[in-house]
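Colleague: fold the following, please.
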Amino acid sequence: MDIVSPQRRSAMMSGIKGCNTRPELAVRRAAHRLGLRFRLYRKDLPGTPDLVFPGRRKVVFVHGCFWHRHAGCKYAYTPKSNLEFWLNKLQNNVKRDLHMRRQLESGGWTVIVIWECETKDEAKLVEILSRQVRNVAG
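Modeller: The predicted structure is shown next:
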């Protein structure tokens, strides 16, 4: 049983943004700090990656831990109400992510996933981008 009315839940869910989210903005700031330049949301690429580094043939997806099922993360909980709907929805998200990743990789792109929980620590985020986008050992 949900603790809020269906109308309230609908309003809450409709307020969830698909792009320009707080985690995405954190990744962009970190990339700029490293001197990395990128394109946003290239619709001609499978999955419309959040950040694209064309010269490096690398794409970054900033995944929400809940929506994309970050394994072992406390934010990737399973809702208690409407379980069948949520399990189906979340499993389809994971399948879609895998399909898009395979398409990009077969097209010669390197796919980097940065999880929402990783964006909370700025130093860790800069290290991830430095290591995975710039190929700096660390």
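Colleague: all contacts plus neighbour counts: C-alpha atoms, from now on.
Modeller: Noted.
Colleague: the chain: strands as residue ranges?
Modeller: Using DSSP state E, the strands of the chain run over 39-40, 51-53, 58-63, 110-115.
Colleague: now the last one: buried residues?
Modeller: This means strand 110-115. Across strand 110-115, burial judged by 16 or more other CA atoms under 10 Å covers 110-112, 114-115.
Colleague: what's that strand packed up against?
Modeller: strand 58-63, helix 83-106 (3 or more CA pairs under 8 Å, 6 or more residues apart in numbering; DSSP states H and E).
Colleague: tell me what angle it forms with helix 83-106.
Modeller: 150 degrees (axes from the mean of the first three to the mean of the last three CA atoms, to 10 degrees).
Colleague: how much distance is there from strand 110-115 to the middle of the chain?
Modeller: 8 Å (CA atoms, centre = their mean, to the nearest Å).
Colleague: now the strands of the chain as JSON lines including distance to residue 104?
Modeller: Conversion of those to JSON lines gives the following (distance: least, CA to CA, whole Å):
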{"stretch": "strand 39-40", "distance to residue 104": "16"}
{"stretch": "strand 51-53", "distance to residue 104": "12"}
{"stretch": "strand 58-63", "distance to residue 104": "9"}
{"stretch": "strand 110-115", "distance to residue 104": "7"}
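Colleague: now show me the structure for the sequence below, then we'll compare the two:
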Amino acid sequence: MTGASDPAATDEPPTSTGTSWASSAGVRRNMQANRPRDTAPELAIRRACHSRGLRYRIHTRPVSSLRRQADMTFRKARVAVFIDGCYWHGCPIHFVEPKANASFWKDKIEKNRQRDAETNSELEKHGWIVLRFWEHEDPELCAGTIEQVVRQVTAVTKRCSDAAPDH
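Modeller: As a prediction, the model looks like this:
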């Protein structure tokens, strides 16, 4: 039988220092309950895009060699959409640094921001247009922006292919 002081008795995996990253078991449960995909803001934007007649793929890698998944991809238009959470991506309006484990979270959020910038850069190098929205933004406005970009790129692509001589 394991006691309460036995690390094996808790559901918190130890870090390299032997402690969990969470400041308490309750905090750990809350953080684990955060969904990595299909969040309410993401679903609202997807519904709004779908109602506008846009069709897309969800949670796919725009570039197979890049280990990053976009929330929505429009392959023909080469548009990748990301809906960023205010906490996890450090929204300049809503992000509040936590008081517990402040240095851990500061580093974590900064690494997320750097990875976002790297993702944007890599996708753009491969010819993709990257659209990023914060979870607090109006889903209809986001869908309007997405629709405008996708339809504009698709129209330009169609005109270019129509103008190309047949061989």
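Colleague: and the TM-score between them?
Modeller: The TM-score (TM-score structural alignment, normalised by the length of structure 1) is 0.84; 128 aligned residues with a CA RMSD of 1.8 Å.
Colleague: closest to residue 131 of structure 1 out of the helices and strands packed on strand 110-115 of structure 1?
Modeller: Checking these against residue 131 of structure 1 by CA to CA gives strand 58-63 as the closest, at 12.5 Å.
Colleague: distance of the aligned residue in structure 2 for residue 94 of structure 1 from residue 149 of structure 2?
Modeller: By TM-score structural alignment, residue 94 of structure 1 lines up with residue 113 in structure 2. As judged by CA to CA, to the nearest Å, residue 113 of structure 2 and residue 149 of structure 2 stand 24 Å apart.
Colleague: please apply the same query to residue 111 of structure 2.
Modeller: Using CA to CA, residue 111 of structure 2 is found at 29 Å from residue 149 of structure 2.
Colleague: between these two, who's got more neighbours?
Modeller: Per other CA atoms under 10 Å, whichever of residue 111 of structure 2 and residue 149 has more neighbours is residue 149, with 16 against 13.
Colleague: show me the contacts for the more buried one.
Modeller: Listed by CA atoms under 8 Å, 6 or more residues apart in numbering, residue 149 of structure 2 has no contact partners.
Colleague: excluding chain neighbours, give the residue nearest to residue 154 of structure 2 in space.
Modeller: Excluding its sequence neighbours, the residue lying closest to residue 154 of structure 2 (CA to CA, 6 or more residues apart in numbering) is residue 77, at 5.5 Å.
Colleague: and what of residue 70 of structure 1?
Modeller: Take residue 70 of structure 1 and drop its neighbours on the chain: the residue closest to it by CA to CA, 6+ apart is residue 76, 5.8 Å away.
Colleague: pull the contacting residues for that neighbour.
Modeller: Contacts of residue 76 of structure 1 (CA under 8 Å, 6+ apart): 65-70.
Colleague: and for residue 66 of structure 2?
Modeller: For residue 66 of structure 2, the contacting residues are residue 122, by CA under 8 Å, 6+ apart.
Colleague: also residue 52 of structure 1?
Modeller: Contact analysis of residue 52 of structure 1 by CA under 8 Å, 6+ apart lists 38-42, 58-60.
Colleague: repeat the analysis, applying 6 Å as the threshold.
Modeller: Applying CA atoms under 6 Å, 6 or more residues apart in numbering, one finds that residue 52 of structure 1 lies in contact with 38-39, 59.
Colleague: from the buried residues of strand 110-115 of structure 1, which single one is nearest residue 13 of structure 1?
Modeller: residue 115 (20.1 Å).
Colleague: give the equivalent position in structure 2 for the closest one.
Modeller: In structure 2, residue 115 of structure 1 lines up with residue 134, judged by TM-score structural alignment.
Colleague: residues in contact with the residue positioned nearest the centre of structure 1?
Modeller: Structure 1 has residue 63 as the residue nearest its centroid, 1.7 Å off, counting by CA atoms, centre = their mean. By CA under 6 Å, 6+ apart, residue 63 of structure 1 lies in contact with 115-116.
Colleague: picking up where we left off before, need the contacts of residue 52 of structure 1 in JSON lines with distance to residue 82 of structure 1 and neighbour count, can you?
Modeller: Shown next, in JSON lines, are the contacts of residue 52 of structure 1 (distance: CA to CA, whole Å; neighbours: other CA atoms under 10 Å):
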{"residue": "38", "distance to residue 82 of structure 1": "39", "neighbour count": "19"}
{"residue": "39", "distance to residue 82 of structure 1": "38", "neighbour count": "12"}
{"residue": "59", "distance to residue 82 of structure 1": "34", "neighbour count": "28"}
